[in-house]
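> Provide a 3D model corresponding to the input given below.
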Amino acid sequence: MIKKITTLIITLLLVSVVTFVAFSVIPGDAAVAKLGSEATPERIEAMREEMGLNGTIPERYMRWLKGAVHGDFGESYQYRGIQVSELLAQRLPVTMLLAVLSLILILVFSIPLGIISARKEGTWVDVFVNLFTQITMAIPAFFLGMLLTYVLGIVLKLFQPGKFIMPQDDFWGCLRYLLFPAIAIAIPKIAMVVKFLRNSVLSEVKKDYVRTAYSKGNCTKKVLYIHVFQNALIPVITFFAIVCAEVLSGSIVVEQVFGVTGIGRLLVTAITNRDFPVVQAVVLYVTALVIIINFVVDMLYQLVDPRVRTE
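Model (predicted):
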């Protein structure tokens, strides 16, 4: 446990250093981007001083790190007078709601479809599921989002594209709107998990312990759900952790297509406007999320298979 926490802290520090240095050395100036190219050198210098851009990179980094430890990521360059922590507090609930809806859809559909496809190997059901997974995995997320926006939004009028409602204004209205981008995010991920789970189950049913379970008089359903499914989950959990990290970190393209004001859209806007404090905070959020998910996966390994031991 101590080792993993230490690794988390070191990784966050390294990522913060790399991100800080990268945005400090790439061409361009946040002060110029803010004032415009027609601004006088005096105004630009005054703006640089106001934005805290003067000083060496180590000095600026240490100043930023000291504030970040206390939850203060500085003030946004683009939204003057607004703290980065405030922006994150506004956008995080939206992305988390979208992620939870997406993950629920993925779990509800992928696990049954994966098991059914494995049980019905070689039948028309298996062929149909495989065809579905191949097609949906090949469709880019942005194109799927555009299709859903046109069909469900414009044609069927199930929602009004571009009219996103913040959760604090209308929670259930926000939830209803987020269902559609959640579907766009979930469909390709469902296909991936189904294919992975199917292959894992088919690999397990060929092992000796399955034949032993059948020889003891166990029915197919009992063998599948008590013996095979538990062992088949181990590699699937690893893959699902990657899916969770991608979904929870904010599906940037899908948020842009549906006009969802979440972390992904905030990141795109911040990069475009060289809003470095916001970019730094979002990158740290994503990094911490990936590390935490990996930690949870290690714990799940122990629950699914007691033979697996974490350090």
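> drop to CA atoms for contacts and neighbour counts, all remaining ones
Will do.
> for N231, give me its contacts.
If you count contacts by CA atoms under 8 Å, 6 or more residues apart in numbering, N231 has them with 204, 304-305.
> how about this one, so we can line them up?
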Amino acid sequence: MLAQLTAKVLQTAVVLLIVSVASFSLLKLAPGDPVTLMLGSEYSQDTYDDLTRQLGLDRPVPEQYVTWLGDFVSGDWGQTYASRTDIFTFIVTEALPVTLTLTFFAILLALGVGVPLGVLSAVKKDSAWDVAAAVFALTGTAFPSFFLGILLIWFLAVKLGAFPVMGFVAPWQDPWGGLYHMVLPSLTLSTYFIGMIVRMTRATMVEVLEQPYIAAARARGEPEWRVIWVHGVRNILMPLVTIVGLQLGGILQGAVLTETVFSLPGLGQMLTGAVLGREYGLVQAGVMLTATLFILVNLLVDLSYPLLDPRLRPRS
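Predicted structure coming up:
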């Protein structure tokens, strides 16, 4: 077990190293000059050369990468070019909590709606409930998140005044206010994943309900709710956990549009502004943090398999 964990951690480190090399190289090819951005429109050549040397941009790209990697691992992520804000503080203490909050509520909503609806669709196979669930799932996966967000703002926020149009309130400071502000963004971000979870849950649950152990549980006289929610749902946890882990990248990608539509100061809006402002150090840090979150979640998914399926546990 320890050897397997060590191998997965090393694999994770290698993937992150590859991501860092690729993102750093691509950003060096991007248009724009950080020195020009910092100096403004009027400067002398000597001032330009001095600042270039201070930033280390006159050195070869491989040397710049090694220096950046050492600083990044040690927690020195540099400063933004325009406002001279500490990047680590800006991302970790300001932007990241917003994105994690949005992602948490979106996943919670996707599982809370998608799993029961998928189970109901499987239990009521070929019924009107099944058809309605299929239509809902297809509609949810076909709706672009940014368009859905605009519709929700127009109808629920502007027309009905039921929810705030935009803004963020930290749930750890004001639980009810934070939840109230998260309803529309979470619904916007989770709709696609609700449809996907419904379809996956239904397909897996239909297969599980045809297994001999389900028939045996019913023959023993166990209540139908226990047959479905204990014996049945327990055996769809592995594909469910897998799809949540694999779709984290899609959730983070959707968070970029969702945070922009609802003016949430998270990683998505931060990266959008950094790209437009050519804040390449901020973009690099954001890409690395996003990649780290995605890879760590998938590592946890891999490690959870033996807990969900006893057959995968090492034999003593």
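> hang on, the earlier thing: what subset of the contacts of N231 of the first structure is buried?
204, 304 (16 or more other CA atoms under 10 Å).
> of the contacts of N231 of the first structure, which belong to helices?
204, 304 (DSSP state H).
> mapped onto the second structure, which of the contacts of N231 of the first structure hold?
Mapping the contacts of N231 of the first structure onto the second structure (both residues aligned by TM-score structural alignment, their matches' CA atoms under 8 Å) leaves E204 still in contact.
> let's have the contacts of N231 of the first structure in a markdown table, adding distance to P181 of the first structure.
Formatted as a markdown table, the contacts of N231 of the first structure follow (distance: CA to CA, whole Å):
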| residue | distance to P181 of the first structure |
| --- | --- |
| E204 | 35 |
| V304 | 32 |
| D305 | 35 |
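> which one of the contacts of N231 of the first structure sits closest to G173 of the first structure?
Distances from G173 of the first structure to the contacts of N231 of the first structure, taken as CA to CA, are shortest for V304 (37.7 Å).
> how about that closest one: what's its closest non-neighbour residue?
Counting by CA to CA, 6 or more residues apart in numbering, V304 of the first structure lies nearest to Q230, which is 6.3 Å off, once chain neighbours are set aside.
> secondary structure element for that neighbour?
Using DSSP states H and E, Q230 of the first structure maps to helix 229-248.
> onto which residues of the first structure does stretch 296-312 of the second structure map?
Alignment note (TM-score structural alignment): stretch 296-312 of the second structure is matched to residues 292-308 of the first structure.
> from the contact counts, what lies against the longest helix anywhere in the first structure?
For the first structure, the longest helix by residue count, based on DSSP H, is helix 84-119. If you count contacts as 3 or more CA pairs under 8 Å, 6 or more residues apart in numbering; DSSP states H and E, helix 84-119 of the first structure packs onto helix 124-138, helix 171-204, helix 229-248, helix 263-272, helix 276-304.
> S102 of the first structure: which of those helices is closest?
Closest to S102 of the first structure of these, according to CA to CA: helix 171-204, at 4.6 Å.
> tell me the mean distance between the closest one and the second structure once they are aligned.
When the second structure is overlaid, helix 171-204 of the first structure sits 1.6 Å from its aligned residues on average, using mean CA distance after the TM-score superposition for the first structure.
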